[in-house]
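everything below, folded, please.
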Amino acid sequence: QLVTMAEARQRRGKKEGAPPRTNGAASDPPKSKYKMKSKEFPLVPLGAFFAAVFLVLGSVYRKFGPTMFFGHAAYDLSRTASEWRSFLDGYGEGGRGKTVLLIGGPHRGGTTILWKALTAHPEISGLGDTFRTGSDHSEGINIQDVYPRFGVGMEHLMKHNPKWQNEMTGVGRYALGDEKEVHLTEDDERVTPENMARIMNRFGSYWNLSTPVLTEKSPPTAVMSRFLQALYNLDPSGGGEGKRRSVTKFLFITRHPLANAYAQQDLLGGSQAGPSLETLLKNYVQMHKYLKSDMEVLENDPKIVRLEDFASDPNGELRAIYEWLGVDSSDDTVRWILEEGLGEKIRSEPNKKYQSMWCRSDGKDGTTDWWRYVTAEEYQKDVDELGLGYDMKGWCRGGSAGTKTEKKAK
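Down below sits the predicted model:
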């Protein structure tokens, strides 16, 4: 059978997979594989974007835990002020009266290492680590909403914004703000049963309520101790503060003023980014002036320890504090806490780096030495009047601790 040329071409096209021709009209060309890829291409950066988001959220979660997503209020307890007062008086978990230990002092003054050492004790409960609380260094002030927050959050983020630096009362400058805003006392209008229950319901969800000592640590406690004493000891029945046993004890830790100022500059991004050394020293002095005046009003024998004493003799300092709190202060307990429970070593010379920074000379003309002399001379009088026992003028001639007396803890 004869096959025409047209039929041959048609048969050959079918074998090779070519599209058949219809009535002489050209068929539509096959869709380009490159066009298909171009339509799918946006999915690649979209997937990368979501992967980056999940990585960021994952890293945030690993550090700050679920409270970063759900908020602290989601974990609040729901007791009334009367129920909390009864609990603190000894009619709740643990079957004995509680002590609320409040720790304060200058930022970078040693509050965190002291708090870690104390809460390693089995009879003392803290709020937990950063993952549990969602707060850097587990500072209670940053997870509550009853009183002002002077913390290490926005100050660090906004350190390059001069407008914010001038307006903020944060790290290294908060004590220099308006006294009625930063020096809180028992006369504050926020001392109410509602706020007492609010703060206890917030912190109570993080404490182990069966322990006899419940601890909260925030550096600005140093300027609001009288307010906190009134708040925690409030009698919802109307009997007034002082009618019942005081449940609060205050422990403050301080540090050589120059070492503390340099450490705060490190925290805030260096001398060019944060407050000047002069501002930091003024803040240090004013904070301690408030603290000294408040110590006369605080009950239950409030104490001040120096970081330098704590670092050089942690065994002795911890034992004395445990005895003061009425918990086990045996040698075995203290040894276990320092060797295992704490989980880190306490540096014996925490000021050494900053002493070197202060004592070095930048030039042969003596300019830096003269500035150092004038600064030390100016603030030495204030430090002496505060009774802290620090040597500013002679710091370069002595050890890194910079103390003039053996111990100045009350």
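
okay, CA-based contacts and neighbour counts for the rest of this
Noted.

how many neighbours does residue 232 have?
Applying other C-alpha atoms under 10 Å, we find 25 residues neighbouring residue 232.

no, scratch that, I was asking about residue 403
The burial count for residue 403: 22, using other C-alpha under 10 Å.

tell me where the stretch 151-300 of the chain has strands.
213-217, 248-254 (DSSP state E, counting those that start in this stretch).

between the last one and strand 213-217, how many degrees?
Here the directions of strand 248-254 and strand 213-217 differ by 40 degrees (axes from the mean of the first three to the mean of the last three C-alpha atoms, to 10 degrees).

outside of strand 248-254, which residues touch it?
99-106, 109-111, 222, 225, 229, 232-233, 298-307 (C-alpha atoms under 8 Å, 6 or more residues apart in numbering).

distance from the chain centre to it, please.
Relative to the mean C-alpha coordinate of its chain, strand 248-254 is positioned 17 Å out (C-alpha atoms, centre = their mean, to the nearest Å).

next one: the first one
Going by C-alpha atoms, centre = their mean, the spacing between the C-alpha centre of strand 213-217 and its chain's C-alpha centre is 14 Å.

list the buried residues in that strand.
213, 214, 215, 216, 217 (16 or more other C-alpha atoms under 10 Å).

of the contacts of strand 248-254, grab the buried ones for ChimeraX.
The following ChimeraX line selects those of those that are buried, judged by 16+ other C-alpha under 10 Å:
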select :99,100,101,102,103,104,105,106,109,110,111,222,225,229,232,233,298,302,303,304,305,306,307
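
one more to put side by side:
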Amino acid sequence: MLPEQEESGVVEGSRFVFVGGLHRSGTTPLARLLARHPEVAGISGSGVSEDEGVHLQDVYPPIRAHGGMGRFAHDPRAHLTEDSPLVSDENAQRLVESWSPYWDTSRRLLLEKSPGNLVMGRFLQALFPGSALVVVVRHPVVASLALEKWNPWPVARNGRRHTSLPDLVGHWVRAHELLLEDAPHHRRLLVLRYEDLVADPSARLGEVADHLGLGSPLPADGIRAGASDRYTETWEAMRTGSPLARRRRRQVEERWGEAVSRWGYSLEDLTAVGPREALPTAAP
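This next block holds a predicted model:
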């Protein structure tokens, strides 16, 4: 019997913490900080990219089955909820068996981080009742420029086609629309803006610690300031740059300006961040 399993054979869901957020949103540094806490075990030594649990299991498809980075949220099949036929005690146990070899299961909380958790939190909650979800949100232009850097060619070696900056921002909008739709169904959801975390790491990590019921503070020394500066400078240069650069910026502003403002973000000034009260919360 696994340490995560009750006498009845049902997985004890309240032990699980899931971290989600689009690629280049800051989920990795947050997950690493959490895993340094003595009460939290993160997946480590797995040999897969960023020790993400999605690559270690065969219960649900990885995001590459839905178009991959910058595309997956547009595929309705990526949005898993409590209504999925994959929700079962057997599949919950299969996930635990896939992840347990890479956890220190003597710790109270067990952490799994994968970008797709952003759009499948309700599914994970159904598999592991009582589990917590922490979502990291980063400015859509910054996250999209950072992701675009990973795929600069029209067609990559693996056959993946380039996704334009306006389309990457559009994917950001769709993914976070799904999060807004899902929020009322969550019981333990915390949405954390990357910019707020960088501005005041101790305060925001204190919120995370409270959300998870940790008995001591999280370390705040792994949050690096200035990581968004180069992308802010790139965006500003696009204002008066080449005709193509100006056109790309204009497309983003015209298509997505209103949608991103819902999250307290501005396309005029990427460093301006609105009140945190606008962020979605779990059901009362």
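
after superposition, what is the TM-score?
Their TM-score after superposition, calculated using TM-score structural alignment, normalised by the length of the second structure, is reported as 0.87; 275 aligned residues with a C-alpha RMSD of 2.7 Å.

and the buried residues of strand 213-217 of the first structure, which is closest to residue 322 of the first structure?
residue 213 (10.5 Å; C-alpha to C-alpha).

hmm, residue 98 and the closest one touching each other?
Yes. Here residue 213 of the first structure lies in contact with residue 98, judged by C-alpha atoms under 8 Å, at a distance of 5.8 Å.

identify the contacts common to the two.
By C-alpha under 8 Å, 6+ apart, no residue touches both residue 213 of the first structure and residue 98.

rewinding a little: same list (the strands of the stretch 151-300 of the first structure) but as a markdown table, adding distance to residue 380 of the first structure.
Compiled in a markdown table, these are given as follows (distance: least, C-alpha to C-alpha, whole Å):
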| stretch | distance to residue 380 of the first structure |
| --- | --- |
| strand 213-217 | 29 |
| strand 248-254 | 16 |
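
using the three-state scheme, assign the aligned partner of residue 308 of the first structure in the second structure.
In the second structure, the residue paired with residue 308 of the first structure is residue 195, using TM-score structural alignment. State at residue 195 of the second structure, reduced to three classes by DSSP: H, G, I helix; E, B strand; the rest coil: helix.

from residue 35 of the second structure, how far out is residue 195 of the second structure?
Residue 195 of the second structure sits 21 Å away from residue 35 of the second structure, going by C-alpha to C-alpha, to the nearest Å.

re earlier: counting neighbours, what do you get for the closest residue to the match of residue 308 of the first structure other than its chain neighbours?
Closest residue to residue 195 of the second structure apart from its sequence neighbours, by C-alpha to C-alpha, 6 or more residues apart in numbering: residue 138 at 6.7 Å. Look at residue 138 of the second structure: counted by other C-alpha under 10 Å, it has 24 neighbours.

looking for the alignment partner of residue 138 of the second structure in the first structure.
Checking TM-score structural alignment: residue 138 of the second structure goes with residue 255.

quick one: contacts for that match?
Contacts of residue 255 of the first structure by C-alpha under 8 Å, 6+ apart are 106, 109, 110, 306, 307, 308.

and with 6 Å instead?
109, 306, 307 (C-alpha atoms under 6 Å, 6 or more residues apart in numbering).

can I get the residues you listed in CSV with distance to residue 251 of the first structure?
CSV is the format used below for these (distance: C-alpha to C-alpha, whole Å):
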residue, distance to residue 251 of the first structure
109, 13
306, 11
307, 12
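
residue ranges for the helices of the second structure, please.
Taking DSSP state H, the helices of the second structure run over residues 27-35, 89-99, 121-127, 140-148, 165-182, 194-199, 201-212, 229-238, 243-261.

of the ones you listed, which is nearest residue 4 of the second structure?
helix 89-99 (7.7 Å).

quick one: map residue 295 of the first structure onto the second structure.
Residue 295 of the first structure maps onto residue 183 in the second structure, by TM-score structural alignment.

that match and residue 264 of the second structure, how far apart?
Relative to residue 264 of the second structure, and taking C-alpha to C-alpha, residue 183 of the second structure is found at 17 Å.

got it, and residue 149 of the second structure?
25 Å.

the more surrounded of the two?
Remark: of residue 149 of the second structure and residue 264, residue 264 carries more neighbours, 17 against 9, as counted by other C-alpha under 10 Å.

which residues touch that one?
Here residue 264 of the second structure is in contact with 273, 274 (C-alpha under 6 Å, 6+ apart).

cutoff 10 Å now
Applying C-alpha atoms under 10 Å, 6 or more residues apart in numbering, one finds that residue 264 of the second structure lies in contact with 139, 193, 272, 273, 274, 275, 276, 277, 278, 279.
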